[in-house]
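> Sequence first, predicted model second:
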Amino acid sequence: MAITRARKALIAGAVGALAATGSLLTLSTAQADPQTAPTTATATATATDMPTTAETWDYPGAAKIAGEKGIALKRGDGHITLTDCAQPYDLQVRSRLGHFCFAVNSKKGLLTLELPDSFGIDNGAHPVTATLDAGGKESVVKAPVNDYTPMGEAGDAGERSILVELRVTG
């Protein structure tokens, strides 16, 4: 079977055209359009844009909790959270205002707060360090695992104290 010259020329031309088209597509895809500076209208955010977030570690719902329960929850890393004492909890802080229960979801955690007249910690499975303020003088109490630890007026200091920090240490 002999392939005619015309057929050879046609096949060679088609292969060449395909190769040229592929090269042009590759080059045009790789070339990006030059970037222009955004106009003021596109650079400003609108009310429908997604809000940006910056973590402040503020305790969510703190104002409502302070109004209802008298405990000021300030900031934390989310690993120590106030919970209802009727639910399972990991540690309980006792004060003249009442008993406040906290859930712990990590081996380490931090919560800054203001709980006046605190006098004890009933601790569960996590060792806790509590920082107290008695008239401008800070003291630190280490609460061991599975034990009740007196603090503030019931502890060594014997003074009414404000619990200002809970830290789970292991």
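Received, thanks.

> switch to C-alpha atoms for all contacts and neighbour counts from now on
Fine.

> for this structure, longest helix please?
Secondary structure of the chain per DSSP state H: the longest helix is helix 5-30.

> now that one: how far from the chain's centre is it?
For helix 5-30, the separation from the chain centroid amounts to 57 Å (computed by C-alpha atoms, centre = their mean, to the nearest Å).

> now for the helix or strand immediately after it in the chain, which elements pack on it?
Using DSSP states H and E, the helix or strand that follows helix 5-30 towards the C-terminus is helix 40-43. Contacts defined by 3 or more C-alpha pairs under 8 Å, 6 or more residues apart in numbering; DSSP states H and E place helix 40-43 against no helix or strand at all.

> Now do helix 40-43: distance to the chain's middle.
31 Å.

> Use this one as the comparison:
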Amino acid sequence: MKTLYRCLAVGVVALGGLTAVGAAPVPAATGAGAPSADDTPPPAVEDFTYPQADRIFQERGIRLKSGDGRILLVTCDSRPGLLEVNARGMTATDPVGRGRFCFQVSGSTGRLSLELPSVYAAKGNDYAVRLDMRTGTEAKSFDVEKNKWTQVGETADPQERVFTLLEITATA
């Protein structure tokens, strides 16, 4: 019985002062073996950074920044329901799609922050899609027609200025 009490007392000290009901508190361990603030891991905080964005930029020339995970860059294939965005001058920087980028949208809403220069057209899907773009210091938004091609950027601009796509927003 004495051994059992000794084990319980050691366990209480090891747990940092937890005690049984009615017992006096046991002080937490201090000194060289005591855990410090540096020993605790940082809290898990989601920063919404697009996974493998640096690799994708090197391979395709599109800079994917952040989002909610519901708009993802995918391979353009015959799957229905993909959002497609076309950019000029990407033959060398995007050997995969040559400036043709497709996105799969899931959920009721989605948001993706990116940087894609020289965007001139987009084909919508079943979502209400808005493209936020910039030319110089001027920002402009374009609504993409559902399941149809829409002129955006330079093809929708009377001055035919080059626009950079900055954000895609989709709502079911």
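On my side now, so go ahead. Remember, predicted model here, so these are calculated numbers, not experimental data.

> so how many other residues sit close to Thr26 of the first structure?
11 (other C-alpha atoms under 10 Å).

> same question, Lys140 of the second structure
14.

> do the one 10 residues further on as well
The local packing of Thr150 of the second structure (other C-alpha under 10 Å) involves 19 other residues.

> try Tyr89 of the first structure
Counted with other C-alpha under 10 Å, Tyr89 of the first structure comes out at 18.

> so what's it up against?
Thr83, Cys101, Phe102, Ala103, Val104 (C-alpha atoms under 8 Å, 6 or more residues apart in numbering).

> So Lys148 of the second structure is in contact with Tyr127, correct?
No. The pair Lys148 of the second structure / Tyr127 is not scored as a contact, 11.3 Å apart, by C-alpha atoms under 8 Å.

> Comparing these two, which shows the higher neighbour count?
Neighbour count, other C-alpha under 10 Å: between Lys148 of the second structure and Tyr127, Tyr127 has more, with 22 against 13.

> How about the more buried one: what's its closest non-neighbour residue?
Ala172 (4.8 Å; C-alpha to C-alpha, 6 or more residues apart in numbering).

> tally of neighbours for the one you found?
13.

> State the distance from it to Gly153 of the second structure.
Relative to Gly153 of the second structure, Ala172 of the second structure is positioned 24 Å away (C-alpha to C-alpha, to the nearest Å).

> can you check Ile168 of the second structure too?
Taken as C-alpha to C-alpha, the span from Ile168 of the second structure to Gly153 of the second structure is 14 Å.

> Also Asp54 of the second structure?
25 Å.

> Which one's more surrounded, the two?
Ranked by neighbour count (other C-alpha under 10 Å), Asp54 of the second structure and Gly153 place Gly153 first, with 29 against 14.

> So Val155 of the second structure sits against Phe142, correct?
If you look again at residue 155 of the second structure, you'll see it is Thr, not Val. No. Look at Thr155 of the second structure against Phe142 with C-alpha under 8 Å: they stay out of range, at 11.5 Å.

> how far away is the aligned partner of Val129 of the second structure in the first structure from Lys64 of the first structure?
Correspondence of Val129 of the second structure to the first structure, assessed by TM-score structural alignment: Val128. Going from Val128 of the first structure to Lys64 of the first structure by C-alpha to C-alpha gives 26 Å.

> Looking at the two now, which is surrounded by more residues?
Under the neighbour definition other C-alpha under 10 Å, Val128 of the first structure and Lys64 were set side by side, and Val128 has more, 23 against 12.
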